[in-house]
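Peer 1: Okay, here's the prediction I keep looking at, along with the sequence it came from:
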Amino acid sequence: MHVVPLPALADNYIWLLHDDSGHALVVDPGEAVPVEAALHARKLKLCAILLTHHHNDHIDGAGTLRNVHDVPVYAPDDERITIATHRVRDGDAIALAQPSARFQVMAVPGHTLSHIVYAGEGVLLCGDTLFSLGCGRLFEGTPAQMLASLQRLASLPGNLLVCCGHEYTAANGRFAQTVEPDNAALRQRLEEVAQLRAKHQPSVPATLSSELACNPFLRVNSEGVIDWCRRHGAANDPVARFAALRSAKDVFTA
């Protein structure tokens, strides 16, 4: 399976997955034009649309694409997503004939209460729950919910490619460095990101194992993050540490 991030809107990524036979699916099409352009350029046939959550920058192109290509739209069980043809929930499996692919559905409340991710075919299609070197803001869920969701993702195989919804890696990394300035893996990742972005290339996907080594929101039990939290008065338990990290990131501007 080929995995292609399509830049969209200000800083979104629509994920295009396709096989060697020309069959494709897209994830979180916030607009239709980049998808149509990629399908045309690669001579691909769109066969399915997968949605992770209801925010407009992830679903606004789905209706146009469904109408043009007459394809199923898989989405969480959320009435705010009216374009869905197939509602999926935690524990469901999606088996597509074309492209031949199978994904496990996982509920990951936090960014929104109905957010889901799709794991399979070597990728983790995680929307706005997990970002490279960061995580999504808590618009609907609680710190405890979001931390539990991230810990579920952290338990998946480390070779999965993290395919997230935005190009936030450099900004996330600047915050991560304030938390773990001595993290050598983080330093190396940021050098890689700087080189990619200097060439106007995406910083994602990254492997889940890389995120486990670098992303402070997946490292609330690591010594470096605990030390940072202790200095910020929140070292008692993992949820408190996560909440302190998220609150600090919400107002971080460097």
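Peer 2: Perfect, I can see it now.
Peer 1: From here on, just use CA atoms for contacts and neighbour counts.
Peer 2: Fine.
Peer 1: Where do the strands of this structure begin and end?
Peer 2: 2-8, 12-18, 23-27, 45-50, 73-76, 86-88, 93-96, 101-107, 116-120, 123-127, 130-131, 134-135, 161-164, 206-207 (DSSP state E).
Peer 1: Turn those into a markdown table, including mean neighbour count.
Peer 2: Shown next, in a markdown table, are the strands of the chain (neighbours: other C-alpha atoms under 10 Å):
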| stretch | mean neighbour count |
| --- | --- |
| strand 2-8 | 18 |
| strand 12-18 | 23 |
| strand 23-27 | 24 |
| strand 45-50 | 22 |
| strand 73-76 | 23 |
| strand 86-88 | 16 |
| strand 93-96 | 15 |
| strand 101-107 | 19 |
| strand 116-120 | 24 |
| strand 123-127 | 26 |
| strand 130-131 | 28 |
| strand 134-135 | 25 |
| strand 161-164 | 27 |
| strand 206-207 | 19 |
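Peer 1: Nearest to Arg197, out of these?
Peer 2: Nearest of those to Arg197, taken as C-alpha to C-alpha: strand 2-8 at 12.9 Å.
Peer 1: now that closest one and strand 123-127, what's the angle there?
Peer 2: Interaxial angle, strand 2-8 versus strand 123-127 (axes from the mean of the first three to the mean of the last three C-alpha atoms, to 10 degrees): 20 degrees.
Peer 1: In addition, the following structure is provided for comparison:
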Amino acid sequence: MITIEPISAFSDNYIWCLSDSQGQAWVVDPGEAAPVEQHLRARDLSLQGILITHHHFDHVGALPELVKSHSDLRIVGPASSAPEINEAVKDGDRVELLALEFEVLAVPGHTLDHIAFYTAQTDQPSLFCGDTLFAGGCGRLFEGTPEQMHHSLGRLKALPGETRVYCAHEYTQANLAFAHAVEPQNTQLAERIRQVEDLRSQNQPTVPSSLAEERATNPFLRADQAAVQVSAKEYANIHIDREEDIFAAIRRWKDNF
């Protein structure tokens, strides 16, 4: 049995910790070392390795300190993301950890080196997607193009609907406020907004979400839907038909929302 828990870092980051019944643990995208160390001590866990999705500091900043504090760590990620990475992986590679096998998915857009890790071997399929797919949103395009990000999100969208989406930030309320502006008549979205408001009023995480939930309420996965297309065209004030262009329009809209 694998336990997956969020570790809060900075103001809104989540570092995900996976652990087994023997007390072995892996963490995903550790930007801060102190919260990781505190979590490991509180759970009496031994850190075995780290998964990295991309090179931004709030995802790799803890690596130098964690390497000093824990011996023989496996650090798995894109080759260019951090000098501490000792197992470089690329699209299509497989990573075995805690008796699980993860598939590596290249998902450029937020950054060019961005990858995600997917496994179907937990109690429900699990996706660790960094800053590519958020609950109700997607990452800004710091390095990639709208076409790249649309394609990357399409790869994730094609995974099973029951997949748990473990993203790296608590952005859900703001994302859903934008989603409502895009699709004000989406009843599933309205219900999700109510659920998220209730969770945040209790200071509870709104993630993981499910991929089925994202397909139904996340505008960045819904460029094929008529309501999203109408809103995108009204915002862009130009004639656009391609899904990539619809996506690009709503991404620009969100950047200025």
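Peer 2: Ah, there it is. Since the structure is predicted, the reported quantities are computational estimates derived from the model, not experimental observations.
Peer 1: TM-score for these two?
Peer 2: The TM-score (TM-score structural alignment, normalised by the length of the first structure) is 0.96; 249 aligned residues with a C-alpha RMSD of 1.0 Å.
Peer 1: that older thread, so can I have JSON lines of the strands of the first structure showing distance to Glu223 of the first structure?
Peer 2: Compiled in JSON lines, the strands of the first structure are given as follows (distance: least, C-alpha to C-alpha, whole Å):
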{"stretch": "strand 2-8", "distance to Glu223 of the first structure": "34"}
{"stretch": "strand 12-18", "distance to Glu223 of the first structure": "33"}
{"stretch": "strand 23-27", "distance to Glu223 of the first structure": "36"}
{"stretch": "strand 45-50", "distance to Glu223 of the first structure": "38"}
{"stretch": "strand 73-76", "distance to Glu223 of the first structure": "36"}
{"stretch": "strand 86-88", "distance to Glu223 of the first structure": "38"}
{"stretch": "strand 93-96", "distance to Glu223 of the first structure": "37"}
{"stretch": "strand 101-107", "distance to Glu223 of the first structure": "29"}
{"stretch": "strand 116-120", "distance to Glu223 of the first structure": "29"}
{"stretch": "strand 123-127", "distance to Glu223 of the first structure": "27"}
{"stretch": "strand 130-131", "distance to Glu223 of the first structure": "21"}
{"stretch": "strand 134-135", "distance to Glu223 of the first structure": "18"}
{"stretch": "strand 161-164", "distance to Glu223 of the first structure": "24"}
{"stretch": "strand 206-207", "distance to Glu223 of the first structure": "22"}
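Peer 1: nearest to Ala240 of the first structure, of the ones you listed?
Peer 2: strand 134-135 (15.8 Å).
Peer 1: So which bit of the second structure is the closest one matched to?
Peer 2: The aligned range for strand 134-135 of the first structure in the second structure is 137-138, by TM-score structural alignment.
Peer 1: After superposing, tell me the mean distance of the matching stretch to the first structure.
Peer 2: With mean C-alpha distance after the TM-score superposition for the first structure, stretch 137-138 of the second structure departs from the first structure by a mean of 0.2 Å once superposed.
Peer 1: quick check, distance from that stretch to the centre of its chain.
Peer 2: The chain centre lies 9 Å from the centre of stretch 137-138 of the second structure; the measure is C-alpha atoms, centre = their mean, to the nearest Å.
Peer 1: what's next to that stretch, contact-wise?
Peer 2: 131-132, 172, 175-176, 179, 218-220 (C-alpha atoms under 8 Å, 6 or more residues apart in numbering).
Peer 1: about what we covered before: between the strands of the first structure, which one is nearest to Ser149 of the first structure?
Peer 2: Per C-alpha to C-alpha, nearest to Ser149 of the first structure of the strands of the first structure: strand 101-107, 7.6 Å.
Peer 1: Summarise which helices and strands that closest one is packed against.
Peer 2: Counting contacts by 3 or more C-alpha pairs under 8 Å, 6 or more residues apart in numbering; DSSP states H and E, strand 101-107 of the first structure is packed against strand 93-96, strand 116-120.
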